[in-house]
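# Below: sequence and its predicted model.
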Amino acid sequence: MNKVSIIMPIYNVAAQLERAIQSALNQTYPNIEIILVNDGSTDESGSICDTYQQQDIRIKVIHQPNAGSGYARNAGMDVATGEYIYFADPDDYFDINLIEETVKIAEKVTADMVVFGYCNEVIQKNGQVTTMEHLPQLKGAFTQEKFRDQFRNHYAVSPYALWNKLYRHEFLLQHQCRFTNQKVGQDALFNQVVQRSVKKVYFHQKAYYHYVSMEGSAVNRYRKERFTYEYTIANQFEQWMMCWNKEQDYKDLIYREYWGALYLELSNLSWKDSPLTSRQKTARIAELMRNEAVYEAVNGIRLEEESNAFIKRLLQLLRKKQYDGALRLMHFRVVVGKNFQRSFRWLKNKFTNENGVNSINGNGR
């Protein structure tokens, strides 16, 4: 029976950590090792890891100075002895049969990577939980050539997430798949390296992982290097498509990657802690629009195929070089949009509770 190494980077998540560790310990697949990498936590996370290590010999604990989740995962891979690697986050949880069922698939078809579904769970401030299931659009085993031809369907559902994938350890070693020290987007860069060379992938349309977030818990703050991080991901994606000779087939996806980098920078500049003046923000967007790849993406996206009215208007303003208008629109989205979403959610819940159906959406779910 092949061993599976479950690697969990940990930083200041004491409140949720025990649930995550317990979901690993409860796996129905017996041959596992659980590698907990305490990445310089300043809360009780480190001691919780040590306590569990004393209780179960399957648990290994690494304590290291804070270096980021990417390097924490690298530290876990350095000591991993399993034939398969699974990455889990310490503030989520997963079903008890995740490892057993995905390993069975991987062994049956000799897959380098197994992709499966997950549930996005949002805990609202009133304690109510909203759950949305996300499943792969593809199904079954895909050879390298077939995977490349059908890549668009894979790209549509969380291609960069770590926790909805099981990886063959030998493949990761053979292709030197490691995490960088980039503070944001290490998971994307890692998965780009993996998927560029993967020879066989299996898509399993079943959800095992529970991605948990608290309403309003996201830390939205200005990051000076945000665009650089996202541009690096977009540029590596383009190089990946060129390596496959698919840059023309997936030109629209390349555009979306570069557009995503600019979009997130517009959002980044809209946070209230941004130190830039309005004039400096406008100059920043003008500078980025002079980048050939970004300019081509903004002007290459087909507006008639864009269903989001906000995105369409934003692109129109940028094409007309109305950068101050684009920034004002994004600021409205960031500041006012949150309040609108809260009001809409309250109204939807009110209609659902009073009428027994969701009258706004027109269905009973």
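In hand now; what should we look at? Numbers count the residues shown, from 1 in each chain.
# contacts, neighbours, all on C-alpha from now
Will do.
# And the helix or strand hosting residue 326, what's buried?
Residue 326 belongs to helix 323-355 when assigned by DSSP states H and E. By neighbour count on 16 or more other CA atoms under 10 Å, the buried set for helix 323-355 is 323-324, 326-327, 329-331, 333-334, 348-349, 352.
# Likewise for stretch 220-229?
For stretch 220-229, burial by neighbour count (16+ other CA under 10 Å) applies to 222, 226-227, 229.
# Can you get me the start-to-end distance on that stretch?
16 Å (CA to CA, to the nearest Å).
# Against that first model, consider the following:
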Amino acid sequence: MVAVSVIMPIYNVVGGLKKSIQCLLNQTYKDFELILVNDGSTDGSGQICDEFQRKDSRIRVIHQENAGSGMARNAGLDWATGDYIYFTDPDDYVEAELIEDNLKIALENEANVVVFGYYVEEINARGKRIMTVQLPNLSVLNTKEDFRKNFRAFQDLDSNILWNKLYKHLYLFENNCRFTDQRVGQDALFNHLVYRNLEAIYFNQFPYYHYVSRVGSAVNRYHPDRFLLEYNIAEHFEKLIITWRYEQMYQDLISLAYWRTLYVELNNLVLEDCPLNENQKVQQISSVLHHPKIQQTLFSPNSSLEKKYHIKLLTLLLKKNKYSLALRVMRAKIQMSKKYHYAFSTLKKITGT
């Protein structure tokens, strides 16, 4: 038995893998095991895992055929012996105090989950690195009722992600929290299971994780089934809220989840590697809009959706069946974000807004 089991799914990430593993081995807290699950890599990532295992007895390497990151994380859970579980990704890296500081909070408070801050590092096509910080705005939610009533504030730090959370192993086991084989969004589906009965959740207002976003990464590539995968996440989110019996309080969050499904698909359709022609894209949008939940979201007023001008414009165009124009707006929004992101980030840093 160890205090913490760190689980890392690995698939063809040879470029940043050594840095990611080494940052974990450099932790100030030493009583942990690192489970590296090589999910059928073909680029030499598996060999790097084996090299590190020979050098450090805390490392266990699992080699398996490619099954997706969810199944790789399940394999890690099957082998984990730690009192707490931490999931990390192989193309990111962490601060040396991550385990020590957050485990201390977990043990002192018998926490089921500890949530901490993180850095977002965006690397553009020219190699320019732009960093922002995301921090929790809560301190402690001791009961199920506390957590559910404050879920809106909790979502501000992106409730779907895994790598800014330390999970109690026994809690995951008792609540049958496992990953699905869905290739995109299995982290959200996993956390929806975690949140069903969650209590004793503590927050650490310091950043420890570096999420590295690169131009051309998997999230920026076209997926033919992206809408269905995102729709499944929205459905599971709605079921979670209904299970709590909080659907009236969080109806806007449910609508937002379904709107995100539509928004992500619009983004998916304007990516450079999308193979569909304009007519096929229009047909896809028309098909998506026939889903009852999407119709309900699109034609129901939602103040949180109407705060941003481009969202209001997209909604208006979709309602009027101006699908080609909606795609043009989406393309323009993406190009504008790329062009002015650095300027906006710098201004935000200077002004402190």
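Everything's here; your move. Since the model is a prediction, treat every value here as computed from it, not as a measurement.
# which one of the buried residues of helix 323-355 of the first structure is nearest residue 130 of the first structure?
residue 349 (10.9 Å; CA to CA).
# what's the mean distance for stretch 188-197 of the first structure versus the second structure?
After superposition onto the second structure, stretch 188-197 of the first structure sits on average 0.9 Å from its aligned residues (mean CA distance after the TM-score superposition for the first structure).
# list the buried ones in that stretch?
For stretch 188-197 of the first structure, by 16+ other CA under 10 Å, it's 188-196.
# same question, stretch 19-26 of the second structure
19-21, 24-25.
# can I get these in JSON lines with secondary structure and distance to residue 86 of the second structure?
Below are the buried residues of stretch 19-26 of the second structure laid out as JSON lines (DSSP: H, G, I helix; E, B strand; the rest coil; distance: CA to CA, whole Å):
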{"residue": "19", "secondary structure": "helix", "distance to residue 86 of the second structure": "18"}
{"residue": "20", "secondary structure": "helix", "distance to residue 86 of the second structure": "14"}
{"residue": "21", "secondary structure": "helix", "distance to residue 86 of the second structure": "14"}
{"residue": "24", "secondary structure": "helix", "distance to residue 86 of the second structure": "11"}
{"residue": "25", "secondary structure": "helix", "distance to residue 86 of the second structure": "14"}
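# As JSON lines, the residues you listed with distance to residue 51 of the second structure would be great.
Conversion of the buried residues of stretch 19-26 of the second structure to JSON lines gives the following (distance: CA to CA, whole Å):
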{"residue": "19", "distance to residue 51 of the second structure": "13"}
{"residue": "20", "distance to residue 51 of the second structure": "14"}
{"residue": "21", "distance to residue 51 of the second structure": "11"}
{"residue": "24", "distance to residue 51 of the second structure": "15"}
{"residue": "25", "distance to residue 51 of the second structure": "13"}
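# with these in mind, which one is nearest to residue 174 of the second structure?
residue 24 (27.7 Å).
# which residues touch that closest one?
Neighbouring residues of residue 24 of the second structure by CA atoms under 8 Å, 6 or more residues apart in numbering: 93-94, 96.
# can you do 7 Å?
residue 94 (CA atoms under 7 Å, 6 or more residues apart in numbering).
# And the aligned partner of it in the first structure, how far from residue 56 of the first structure?
Alignment note: residue 24 of the second structure maps to residue 24 in the first structure; criterion TM-score structural alignment. To residue 56 of the first structure, residue 24 of the first structure is 12 Å away according to CA to CA.
# same deal with residue 221 of the first structure?
Taking CA to CA, one finds residue 221 of the first structure at 39 Å from residue 56 of the first structure.
# just residue 329 of the first structure next, same as before
53 Å.
# ok, now which ones touch residue 284 of the second structure?
So residue 284 of the second structure contacts nothing (CA under 7 Å, 6+ apart).
# Make TSV out of the buried residues of helix 323-355 of the first structure and add distance to residue 171 of the first structure.
Below are the buried residues of helix 323-355 of the first structure laid out as TSV (distance: CA to CA, whole Å):
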residue	distance to residue 171 of the first structure
323	45
324	48
326	44
327	44
329	45
330	42
331	44
333	43
334	41
348	47
349	47
352	49
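# quick check, nearest of these to residue 49 of the first structure?
For the buried residues of helix 323-355 of the first structure, the nearest to residue 49 of the first structure is residue 334 (37.5 Å; CA to CA).
# what number of residues lie near residue 179 of the second structure?
The local packing of residue 179 of the second structure (other CA atoms under 10 Å) involves 22 other residues.
# picking that back up, now the buried residues of stretch 220-229 of the first structure in CSV, with distance to residue 106 of the first structure?
As requested, these are exported to CSV (distance: CA to CA, whole Å):
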residue, distance to residue 106 of the first structure
222, 41
226, 36
227, 37
229, 32
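# Out of the residues you listed, flag the one nearest to residue 267 of the first structure.
residue 222 (8.9 Å).
# host element of residue 228 of the first structure?
Assessed by DSSP H and E, residue 228 of the first structure sits inside helix 226-243.
# One more: residue 273 of the second structure?
Going by DSSP H and E, residue 273 of the second structure is not in any helix or strand.
# Then residue 66 of the first structure?
When the helices and strands are read off by DSSP H and E, none of them contains residue 66 of the first structure.
# now swap in residue 133 of the first structure and tell me
With DSSP H and E as criterion, residue 133 of the first structure is part of strand 129-134.
# Report the buried residues of the helix or strand just after that strand.
The element immediately downstream of strand 129-134 of the first structure (helix or strand, assigned by DSSP H and E) is strand 140-143. Across strand 140-143 of the first structure, burial judged by 16+ other CA under 10 Å covers 141-142.
# gap between the most centrally placed residue in the second structure and residue 115 of the second structure?
Geometric centre of the second structure, nearest residue: residue 161, 3.3 Å, by CA atoms, centre = their mean. Distance, residue 161 of the second structure to residue 115 of the second structure, by CA to CA: 10 Å.
# picking up where we left off before, distance from the strand holding residue 133 of the first structure to the second structure after superposition?
Here strand 129-134 of the first structure, set against the second structure after superposition, deviates by a mean of 1.2 Å using mean CA distance after the TM-score superposition for the first structure.
# quick check, distance from that strand to the centre of its chain.
16 Å (CA atoms, centre = their mean, to the nearest Å).
# Okay, buried residues for that strand please.
Buried-residue list, strand 129-134 of the first structure, by 16+ other CA under 10 Å: 129, 134.
# Residues in contact with stretch 117-131 of the first structure: which ones?
Contacts of stretch 117-131 of the first structure (CA under 7 Å, 6+ apart): 132-136, 164, 205-215.
# Three-state assignment for the nearest residue to residue 274 of the second structure once chain neighbours are set aside, please.
Of all residues not flanking residue 274 of the second structure in the chain, residue 222 sits nearest, at 5.4 Å (CA to CA, 6 or more residues apart in numbering). Under DSSP: H, G, I helix; E, B strand; the rest coil, residue 222 of the second structure falls in the coil class.
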